[in-house]
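Chemist: What follows is a predicted structure for the sequence shown.
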Amino acid sequence: MSLKEDPNLVASRPIRPLPNLIFMSRWLQLPLYLGLILAQAVYVFHFWVELTDLIGAAFGNASSLEHILTAVSIDGAPRGTKLTETTIMLVVLGLIDVVMISNLLIMVIVGGYETFVSRMNLENHPDQPEWLSHVNASVLKVKLATAIIGISSIHLLKTFINAGAYDIKVLLAQTGIHITFLLSALAIAYTDKLLNAAHGPNPHH
């Protein structure tokens, strides 16, 4: 039986030194993903600081209120002196923004490691993310683009809530950037659809 006919024999063949070195170079990405995990920890800390200040301000803590008002203030605009519905909304949107960026980090860390570095062997694990079961480079790009649109939407909403404090050029620029993100995501998704159609039906999609 030839090696071509027996995949087990093909898989057991040793890799030549140079291809093996090139293949092992993928582990150079490991410090990058570990760094993103540290960035995730910083976002978790930032989230709890903002949440603690919001709760403290709601109960009348002057120091927490000062931190909250400073966090949501806009350069050149008069700053409020009390906790209002708009201020609470801006803080909550900031917390949602942190969560969405954290979700983006998780997709990059887990999906990127699984796709470009090494298998995690999470099959049949009860906590395996649904999207990870069919992740590849194309799917990951579409999911990341979608996540960026969500983050951009939160930033745009925060700007529109305080639209009176911004120049019209800033509003138009942020709207234009958001539309650019949206069109880019649509282009990525459409390109992925064309590639899948060209290579035939893919059972993972």
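Modeler: That came through fine.
Chemist: from here on, contacts and neighbour counts on C-alpha atoms
Modeler: OK.
Chemist: Could you list the buried residues of the lengthiest helix in the chain?
Modeler: When the chain is parsed with DSSP state H, its longest helix is helix 168-198. Buried residues in helix 168-198, counted by 16 or more other CA atoms under 10 Å: 171, 174-175, 178, 181-182, 184-185, 188-189, 192.
Chemist: Would you point out which residue is most central in the chain?
Modeler: The chain has Leu104 as the residue nearest its centroid, 1.4 Å off, counting by CA atoms, centre = their mean.
Chemist: Now name the helix or strand holding that residue.
Modeler: For Leu104, the element it lies in under DSSP states H and E is helix 85-106.
Chemist: Comparison target, given below:
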Amino acid sequence: MSQPPTQRPRSIKPLLEHYLELGLFRSRWLMAPFYVGLVVALGALLIVFTNEAIHELSNVMTMSAEEAILMVLALIDLSLAGNLLLIVIFSGYENFVSKIDTGDDEDRPGWMGTVDFSGLKMKLIASIVAISAIALLKAFMELAEGKEIPDRHLMWLVTIHIVFVVSGVLLALMDWLAGKAEKH
């Protein structure tokens, strides 16, 4: 049976192109071991957190208020690093490898499956800025306690924090501008 003259015959992709594209698409699974490695790093971070908590809490009865605040800041710092790892693991896996099928699990975080690459960048930079701010605050608290901290070290902490903050603002500005450009 011949085709009507108004329709073109369907073009068939060459076999080589089909397998190349299929291979490229399936190569995303090469990222899966990276995320498994990050899960192992999260476990290592948990061990460090636990050791830090046990070590610090064993001295809680003799701590000054400043020492207690420094202990809390150190634990918050570690928990922020853990949160950062989870964001990268979940968002990266879902954005680049495969959707995580949790069924109807009520504990599934609401942001899972909704954070795109732009959102991931913003969450990452926000976490990095918070971690940097905590490191800076810890250094200032140690100074207030009379501990000697070299000026050069403080200068680098402040400089790095400012660079992270400016980078975050610039990333947010670029995303905002890109969003405005897409609407036009």
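Modeler: Everything's here; your move. All values reported here derive from a predicted model rather than from experimental measurement.
Chemist: picking that back up, how about the helix holding Leu104 of the first structure, which residues of the second structure does it hit?
Modeler: On the basis of TM-score structural alignment, helix 85-106 of the first structure is assigned to residues 65-86 in the second structure.
Chemist: Same check on stretch 172-187 of the first structure?
Modeler: Under TM-score structural alignment, the match for stretch 172-187 of the first structure is residues 155-170.
Chemist: Then stretch 63-72 of the first structure?
Modeler: Under TM-score structural alignment, there's no match for stretch 63-72 of the first structure.
Chemist: related to what we said a few turns ago, list the helices and strands the longest helix of the first structure packs on?
Modeler: helix 137-161 (3 or more CA pairs under 8 Å, 6 or more residues apart in numbering; DSSP states H and E).
Chemist: Just the angle for the helix it packs on relative to helix 85-106, thanks.
Modeler: Put simply, helix 137-161 of the first structure runs at 170 degrees to helix 85-106, going by axes from the mean of the first three to the mean of the last three CA atoms, to 10 degrees.
Chemist: post-alignment, stretch 162-176 of the second structure versus the first structure, mean distance?
Modeler: Aligned to the first structure and superposed, stretch 162-176 of the second structure gives a mean residue distance of 0.6 Å (mean CA distance after the TM-score superposition for the first structure).
Chemist: Now do that stretch: distance to the chain's middle.
Modeler: 15 Å (CA atoms, centre = their mean, to the nearest Å).
Chemist: hmm, who's touching that stretch?
Modeler: With contact meaning CA atoms under 8 Å, 6 or more residues apart in numbering, stretch 162-176 of the second structure is reached by 118, 121-122, 125-126, 128-129, 132.
Chemist: 7 Å instead, please
Modeler: 125, 129 (CA atoms under 7 Å, 6 or more residues apart in numbering).
Chemist: Leu90 of the first structure: what's it in contact with?
Modeler: Listed by CA under 7 Å, 6+ apart, the contact set of Leu90 of the first structure reads 72, 158.
Chemist: Aligned counterpart of Asp107 of the second structure in the first structure, please.
Modeler: Under the alignment (TM-score structural alignment), Asp107 of the second structure pairs with Asp127 of the first structure.
Chemist: again, but for Lys123 of the second structure
Modeler: Under TM-score structural alignment, Lys123 of the second structure pairs with Lys143 in the first structure.
Chemist: what's the neighbour count on its match?
Modeler: Residue neighbour count, defined by other CA atoms under 10 Å, stands at 19 for Lys143 of the first structure.
Chemist: What's the separation between it and Gly94 of the first structure?
Modeler: 21 Å (CA to CA, to the nearest Å).
Chemist: again with Ala173 of the first structure
Modeler: Distance, Ala173 of the first structure to Gly94 of the first structure, by CA to CA: 20 Å.
Chemist: give me the number of residues near Val117 of the first structure?
Modeler: 17.
Chemist: which residues does it contact?
Modeler: Counted by CA under 7 Å, 6+ apart, Val117 of the first structure has contacts 26-27.
Chemist: which residue lines up with it in the second structure?
Modeler: So Val117 of the first structure corresponds to Val97, using TM-score structural alignment.
Chemist: what's the counterpart of Leu20 of the second structure in the first structure?
Modeler: By TM-score structural alignment, Leu20 of the second structure lines up with Leu18.
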